[in-house]
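Novice: sharing a sequence plus its predicted fold:
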Amino acid sequence: MGRQQLDSLDEKILRMIAENARIPFLEVARACNVSGAAIHQRIQKLNYLGILKGSEFIIDPEKIGYETCAYIGLYLKDPAQFDTVTEELKKIPEVVECHFTTGQYDMFIKIYAKNNHHLLSIIHDKLQPLGLSRSETIISFHEAIKRQMPIADLANDDDE
């Protein structure tokens, strides 16, 4: 599905809920000068269009014992195995993201491990058997920026 047309009310709603997903619809309605029912309908529309992809609580991995965050570039022995490898990666709970990319890697994943020893065992015991020719690991020391996409005048954006 391509880009959807949004009006200024959609934008204002998106800005408010991106800042605080738990904001009450009535508070959004008051700020937007519309009824609570109108906000509810707009949120349903944004969900239906796939612009909003649910809401969630964010767990801090460090607080539950996962102190190592790593990004791993995967080189597949047989690049035709993307789908099979992806299905196997879904079975590894420490893998939290998987991307097909351009550039040197066939796939790029993000994982959380309890420590470096746990990271090594994930790579050796869970990733290597998937048919990798090799992998490259980058350990993240600290996440400096994490944010939602900016909602900046999308209703009038003609930069396509």
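Specialist: Alright, I've got the coordinates.

Novice: only C-alpha atoms for contact and neighbour calcs from this point on.
Specialist: Fine.

Novice: roughly how far apart are Leu130 and Ile43?
Specialist: Leu130 sits 40 Å away from Ile43, taking C-alpha to C-alpha, to the nearest Å as the criterion.

Novice: more neighbours: which of the two?
Specialist: Using other C-alpha atoms under 10 Å, the more surrounded residue of Leu130 and Ile43 is Ile43, with 19 against 16.

Novice: what sits against that one?
Specialist: By C-alpha atoms under 8 Å, 6 or more residues apart in numbering, the contact list for Ile43 reads Leu52.

Novice: for the one 10 residues further on, same thing?
Specialist: Shown here is Lys53, whose contacts under the criterion C-alpha under 8 Å, 6+ apart are Asn47.

Novice: against that first model, consider the following:
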Amino acid sequence: MLKDGIDHIDRKLLAALQADAHATTESLGEIAGLSPSPCARRVRMLEKSGVIKAYVAVVDQVKVGLPVSAFASVKLERQREEELDRFSSTVSRWPEVVECYLMTGKMDFLLRIVAKDLAAYEAFLKQKLTRLDGVASIETSFALGQVKHALGLPILA
């Protein structure tokens, strides 16, 4: 976190960078009411403090041949720290798992898995997920369509 916290100028910069990570220092400065030098310093501070974690290209899932999104709810046999950590560590290495959350409630984890088709998801399920020690049950739901996928956080200036 920043030494003095995040102020309204930082929030303007963050909102602008979430909309366009290629924005120039000049255009960011105009948005935030700063000249390029102080603007660049603020962005560097946001990067250094970890508020800005990375700059990425957002890739269209369908256009790269991965149209299937499956949401797998996983329950473990035991919820001890070692088992939770082992599961987390293992699924984090699988490229098909694009999101994984430790959950409260009936299930322990929620995974979003992308695949080229149902057969590829079935192969993932049989060859990877069901073979993990300690998995008690798996319930899968398939997305029929994406209604919203926000790329940025709702940062208010």
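Specialist: Good, I have the coordinates. Note that the structure is a prediction, hence the values are computed from the model and not measured.

Novice: quick one: secondary structure of the spatially most central residue of the first structure?
Specialist: Centroid check for the first structure by C-alpha atoms, centre = their mean gives Glu97 as the closest residue, at 7.1 Å. Of the three states, Glu97 of the first structure takes strand under DSSP: H, G, I helix; E, B strand; the rest coil.

Novice: what's the match for it in the second structure?
Specialist: Matched by TM-score structural alignment, Glu97 of the first structure corresponds to Glu99 in the second structure.

Novice: that match touches Val114, doesn't it?
Specialist: No. Contact criterion C-alpha atoms under 8 Å: Glu99 of the second structure and Val114 do not qualify, at 9.6 Å.

Novice: shared neighbours of these two, which are they?
Specialist: In contact with both Glu99 of the second structure and Val114: no residue, using C-alpha under 8 Å, 6+ apart.

Novice: can you report how many residues lie near Cys39 of the second structure?
Specialist: Using other C-alpha under 10 Å, Cys39 of the second structure has 23 neighbouring residues.

Novice: doesn't Ser27 make contact with it?
Specialist: No. Contact criterion C-alpha under 8 Å: Cys39 of the second structure and Ser27 do not qualify, at 9.7 Å.

Novice: relative to Ser88 of the second structure, how far out is Gln146 of the second structure?
Specialist: Distance from Gln146 of the second structure to Ser88 of the second structure, by C-alpha to C-alpha: 26 Å.

Novice: of these two, who's got more company?
Specialist: Higher neighbour count among Gln146 of the second structure and Ser88: Ser88, with 15 against 7, using other C-alpha under 10 Å.

Novice: which residues sit in contact with the alignment partner in the first structure of the more buried one?
Specialist: Here Ser88 of the second structure is matched to Thr86 in the first structure, going by TM-score structural alignment. Neighbouring residues of Thr86 of the first structure by C-alpha under 8 Å, 6+ apart: Cys98.

Novice: name the element Thr86 of the first structure belongs to?
Specialist: Of the helices and strands defined by DSSP states H and E, Thr86 of the first structure is found in helix 82-90.

Novice: for that helix, buried residues please.
Specialist: Neighbour counts over helix 82-90 of the first structure (16 or more other C-alpha atoms under 10 Å) mark Val85, Leu89 as buried.

Novice: what about it, how far off from the second structure?
Specialist: Comparison of helix 82-90 of the first structure with the second structure after fitting gives an average deviation of 1.2 Å (mean C-alpha distance after the TM-score superposition for the first structure).
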